[in-house]
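Engineer: prediction below, plus the sequence it came from.
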Amino acid sequence: MPSVTDAPTTYPALAGLLLALPPSAGPVRLVAVDGPSGSGKSTFAPRLAAALGGVPLVRSDDFRVPWDADPLTWWPPFERDVLAPVTAGRPGRLRRYDWHRDVYGPPEEVPPAPALVVEGVGAAWRGCPAAFRIWVDAPRDLRRARALQRDGIAYADAWDEWAGREARHFASDRTRDRADLLVDGTAVAAPAFHATRPARSPS
């Protein structure tokens, strides 16, 4: 995909660009951070939310999505409990799932802030009313190493199966093709990151 390197490469600069966009979900600018497992999404997203003024961040991992499930298993409860209320200008409700303890946390309120960052596999799918879609990616070997460091080597086979499942989802949905920003996930913990804006052909 042709690209141009005119995108902001710091979190504050990107935040300024996003806050200048019109709302996409009622009063809220929904910012979707998507990409394959281990790409750097979970490092990138909280830094962006902080740069946006500490706006809410909701992750696909806040919902129970088994390793063998459809990657979009989390979307219906997110839409019901968070997206629909904030679109209507009301606070959403969320109980974040604890993967290590297999329990849900206490109820939290998700206010209809100027922006809402949604991160995870499927965040930027075609049905998401995003104001801006961000695709974060990194080489597969690095992504796999990160995931197994996080989850444990016992999950190696499960991760490999999940990687295939998410790849099929992305191919069917053409998620990357619709991204407004492509982020190199190899160094997103730094104050500046490398990103490109896709050059789209006129429709």
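Structural biologist: Structure's in. What do you need? Residues are numbered from 1 along each chain as shown.

Engineer: from here on, just use CA atoms for contacts and neighbour counts.
Structural biologist: Noted.

Engineer: let me see the residues that make contact with stretch 125-141.
Structural biologist: 18, 21-25, 29-36, 38-41, 124, 173, 175-176, 178-186 (Cα atoms under 8 Å, 6 or more residues apart in numbering).

Engineer: and the residues you listed, which are buried?
Structural biologist: Buried members of the contacts of stretch 125-141, scored by 16 or more other Cα atoms under 10 Å, are 18, 23-25, 29-36, 38-41, 124, 173, 175-176, 178-186.

Engineer: grab the longest helix from the protein for me.
Structural biologist: As assigned by DSSP state H, the longest helix anywhere in the chain is helix 156-173.

Engineer: tell me which stretches of the protein form strands.
Structural biologist: 3-4, 29-34, 57-59, 92-94, 97-98, 103-104, 108-110, 115-119, 132-137, 181-184, 195-198 (DSSP state E).

Engineer: CSV please, covering these and showing distance to Ala167.
Structural biologist: CSV is the format used below for the strands of the chain (distance: least, Cα to Cα, whole Å):
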stretch, distance to Ala167
strand 3-4, 22
strand 29-34, 12
strand 57-59, 19
strand 92-94, 28
strand 97-98, 24
strand 103-104, 28
strand 108-110, 30
strand 115-119, 17
strand 132-137, 12
strand 181-184, 17
strand 195-198, 20
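
Engineer: in addition, the following structure is provided for comparison:
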Amino acid sequence: MSSPDLLAPVLRRIAAAPTNSVVLIDGPSGAGKSTLADAVRRDWPTTRAPSLVRLDDIYPGWQGLQAAITHLRTQVLVPRSLGLPAAWQRFDWATEQPAEWTSVDRDRPLIVEGCGSLFAGAEALSDVRVWLDADDALRKHRALTRDGELFRAHWDQWQSDWAEYCLREVPQSRATIRLKAR
């Protein structure tokens, strides 16, 4: 599938969703979630531009998948669904410390992309849920090209944590759209 083939069904689903919708994009590392999220944001089908939250900015280190899921649920999606102030805290990968908080405007649509965004309970907190997959060899090549040797040392641990998440949460079953990148 080319990029327009991936983007079109997502934009159609968003156009049919509430004006202030929440879009979650999940899938394994290297599948193309960030690229798809950027395209969705750029081509958003309504006049109100969405906010974008990337879980890569939230994971507290290489073993932070579950912590980021909890942070996303408790600090962003649940408060936003209740009409309360929502925010996320960036993790500074260089210092390996929590950094600044960023508010999430509850009056704008929201895109969240990253491994772990389709956790159990995400259905009640979102309007459009995308599962994006790709072949394992392609994913690994993309991820290591993007993140270099730093990620190579952590690939096996990340993949193990990802596999546990998939077994526990079955995220692809929560998707309203399933796509496969080529």
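Structural biologist: Nice, thanks for sending it over. Every value quoted in this text rests on a predicted model; they were computed, and no experiment measured them.

Engineer: follow-up on the earlier one: to Leu48 of the first structure, which of the strands of the first structure lies closest?
Structural biologist: When the strands of the first structure are compared by Cα to Cα, strand 115-119 sits nearest Leu48 of the first structure, at 8.0 Å.

Engineer: what angle do that closest one and strand 29-34 make?
Structural biologist: Interaxial angle of strand 115-119 of the first structure relative to strand 29-34 (axes from the mean of the first three to the mean of the last three Cα atoms, to 10 degrees): 20 degrees.

Engineer: residue range in the second structure corresponding to strand 115-119 of the first structure, please.
Structural biologist: Counting by TM-score structural alignment, strand 115-119 of the first structure pairs with residues 109-113 of the second structure.

Engineer: now do that stretch: everything it contacts.
Structural biologist: Outside of stretch 109-113 of the second structure, the residues within contact range by Cα under 8 Å, 6+ apart are 19-26, 33-34, 37, 41, 48-55.

Engineer: before we move on, what about stretch 95-103 of the first structure?
Structural biologist: By Cα under 8 Å, 6+ apart, stretch 95-103 of the first structure touches Asp61, Asp62, Phe63, Arg64, Tyr104, Gly105, Pro106, Pro107, Glu108.

Engineer: buried stuff in the longest helix of the first structure?
Structural biologist: Applying 16+ other Cα under 10 Å to helix 156-173 of the first structure flags Trp159, Trp162, Ala163, Arg165, Glu166, Ala167, His169, Phe170, Asp173 as buried.

Engineer: likewise for stretch 84-92 of the second structure?
Structural biologist: Quick answer for stretch 84-92 of the second structure (16+ other Cα under 10 Å): Ala86, Ala87, Trp88, Gln89, Arg90, Phe91, Asp92.

Engineer: the first structure: which residue goes with the fifth one?
Structural biologist: Mapped onto the first structure by TM-score structural alignment, Arg90 of the second structure lines up with Arg96.

Engineer: how near is its match to Asp102 of the first structure?
Structural biologist: Arg96 of the first structure is 11 Å from Asp102 of the first structure, where distance means Cα to Cα, to the nearest Å.
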